[in-house]
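> Here is my input, please return the structure:
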Amino acid sequence: MNSYEIVRQIGEGAFGKAFLVRDKHGGGDGRCVVKHINLAKMSAREREASRKEVMLLSKMKHPNIVAFFRSFQGVLYIVMEYCDGGDLMKRINMQRGVPFTEEQVLDWFVQICLGLKHIHDRKILHRDIKTQNIFLTSGGMKAKLGDFGIARMLNNTMELARTCVGTPYYLSPEICESRPYNNKTDIWSLGCVLYELCTLRHPFEGSSLRQLVGKICRGRYNPVSSCYSYDLRLLLTQLFKVRASHGLLQEMRQLLIGWCLPDHILY
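Sure, this is the predicted structure:
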């Protein structure tokens, strides 16, 4: 850590802190983020999860994924890219009710899809896709997926995971109903992010977890404004199909291909 100068603390969790630092020997701006994780406070399972995060980050090399630089063991330090535009949730809050243009929504959405494709191609589920875990750089023009703390490596692309994790607003029907799920659970969360970009609010909300789960399992949400195109609104209905048939998935593929969007998200 002697190679880094701490600029300020930018986050804190149960097991550690995140700092904005400057690489003393780096060229250019030299800013990056260091996660300081206190392994002593963790159970053996939690320590293993932290080490797994390091392993997963080291495998991710993509312009739409927060870059990993290096790690130090002992007290665990993870050094990664600093995203100067903050996260997408903060960007949404900055709108103060003024909707994004469809062009901006689709621009970010395509980038998030490309980052997710990179993860899924490597047999990894993110499992916590939400606006807080999507970061912006280049004046807010570039979107990057981050925070792989609860990501899971799959033994093969169709292995089914059963652990109930993630942020409640973004949970998929499969998780709520304790059904097996695979890559599609990330796709549901992706739909929640797209809806939030269009409406500046969550698609599924409730006064209690039980009420929230009921709405998710029924796939009921308020429609998106008609100021957005029919195709964009149709895409949302397809992403939120509780039990999508093969025929519907084919329709979505054709819609995405027409938009020149990556059709991997449909599996």
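> drop to CA atoms for contacts and neighbour counts, all remaining ones
Will do.
> buried stuff in the longest strand seen in the chain?
When the chain is parsed with DSSP state E, its longest strand is strand 4-13. Residues Tyr4 are the ones in strand 4-13 that count as buried (16 or more other CA atoms under 10 Å).
> Would you map the strands across this structure?
Under DSSP E, the chain gives strands at 4-13, 16-23, 31-37, 68-72, 76-81, 124-125, 134-137, 142-145, 152-153.
> structure for this one too, so we can compare:
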Amino acid sequence: MDDFVELEVLGRGAFGTVTLCQRKSEQERLVVLKEIEIQETPEITEEEVKVVSSFHHPLIVRFFGRFTRNNNVFIIMEYMPGGTLWQYLKGRKGRLLAEDEVVRLFAQLVLALEHIHSRKVLHRDVKSKNILLSADHSVAKIGDFGISKILETNKSRAGSIVGTPEYFSPELCRGQTYGSKSDVWALGCVLYELMTLTRPFQASSVPALAVKILSGDVRPPDETYSKILRQLLKDMMHPEPSERAGVRACAACPLVAVEIVKLACSLGSAGV
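The predicted model follows:
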């Protein structure tokens, strides 16, 4: 900690505190320190470090290192000044995003999730609060791998019930094993938020929430959004994993594919 000046606590979660800091050795470098009590969650800490240190992708929050102090581990992460997607959407105060902005942000998340899955990793907590934005809100990056799972093979599945209940897939609600399609469901929930500014499923208790998710009863997005985008949302939120679109199918959607080509040309010059 001697190399850092603490500036602001950005958030507190179940597994740690996130603080904005400045490196003393690099006066202009702002970073985020995520502090985790090792004694409380040793396996989660080691898993997260193993996962985030393996990623080198412009749309995944960067990992700069870690150190241990007073029985706590500190993970040094990239600072994204635009805050979370959740905060951005709430700040819209009901003003819907234009379709081109929805598709631009969503395409970035598809690329990030495709990379994560290609490394045989399940994120298991894809949600708008774990998506971080650049200062102008044009770049979105997936972060927080605290409960991610490294699979032995691409066909391996997980069984632990973890994550944020509002983003639980139907298979999670049924207590079944799950795979990458569960992350796709959660990303579908994020797409729904991009189109409506609200979560698709909300309830006062986890059991009531599970009933809503399993019923599939959700208010459709505004029809000002194209039929192609609304159909993609349906495909991502199909109740049966075998019928649900995979991340590559999402990338192949014509709207998304065009945006991915644009991203391929612009990400390098954007310095992200």
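> Do you know the score for how well these two fit?
Once superposed, chain against chain, the TM-score is 0.89 (TM-score structural alignment, normalised by the length of structure 1); 255 aligned residues with a CA RMSD of 2.0 Å.
> how about Arg223 of structure 1, what's its match in structure 2?
Rather than Arg, residue 223 of structure 1 is Pro. Residue pairing (TM-score structural alignment): Pro223 of structure 1 is matched to Pro220 of structure 2.
> Run the angle between the longest strand of structure 1 and strand 16-23 for me.
For strand 4-13 of structure 1 against strand 16-23, the angle by axes from the mean of the first three to the mean of the last three CA atoms, to 10 degrees is 160 degrees.
> the inter-axis angle of strand 4-13 of structure 1 versus strand 31-37?
50 degrees.
> measure Ala257 of structure 2 to Val102 of structure 2 for me?
Ala257 of structure 2 sits 14 Å away from Val102 of structure 2, taking CA to CA, to the nearest Å as the criterion.
> again with Gln39 of structure 2
When Gln39 of structure 2 is compared with Val102 of structure 2 (using CA to CA), they lie 41 Å apart.
> my guess is Thr84 of structure 2 meets Lys127, correct?
No - contact status for Thr84 of structure 2 versus Lys127: not in contact, 9.8 Å apart, counting by CA atoms under 8 Å.
> Tell me which of these two has more neighbours.
Between Thr84 of structure 2 and Lys127, counted using other CA atoms under 10 Å, Lys127 has the larger neighbour count: 26 against 22.
> tell me the contacts of the more buried one?
Thr164, Tyr167, Ala186, Leu187, Cys189, Val190 (CA atoms under 8 Å, 6 or more residues apart in numbering).
> So what's the residue count around Phe72 of structure 1?
Neighbour tally, Phe72 of structure 1, other CA under 10 Å: 12.
> contacting residues for the aligned partner of it in structure 2?
Using TM-score structural alignment, the equivalent of Phe72 of structure 1 in structure 2 is Phe67. Going by CA under 8 Å, 6+ apart, Phe67 of structure 2 touches Val73, Phe74, Ile75.
> and Phe67 of structure 2, how far is that from Tyr79 of structure 2?
18 Å.
> pretty sure Val51 of structure 2 is in contact with Asp144, am I right?
No - Val51 of structure 2 is beyond contact range of Asp144, at 10.2 Å (criterion: CA under 8 Å).
> ranges for the helices of the stretch 101-250 of structure 1?
102-121, 173-176, 184-199, 209-218, 230-239, 246-258 (DSSP state H, counting those that start in this stretch).
> ok, average deviation of the third one from structure 2?
Translated: helix 184-199 of structure 1. Helix 184-199 of structure 1 differs from its equivalent in structure 2 by a mean of 0.4 Å after superposition (mean CA distance after the TM-score superposition for structure 1).
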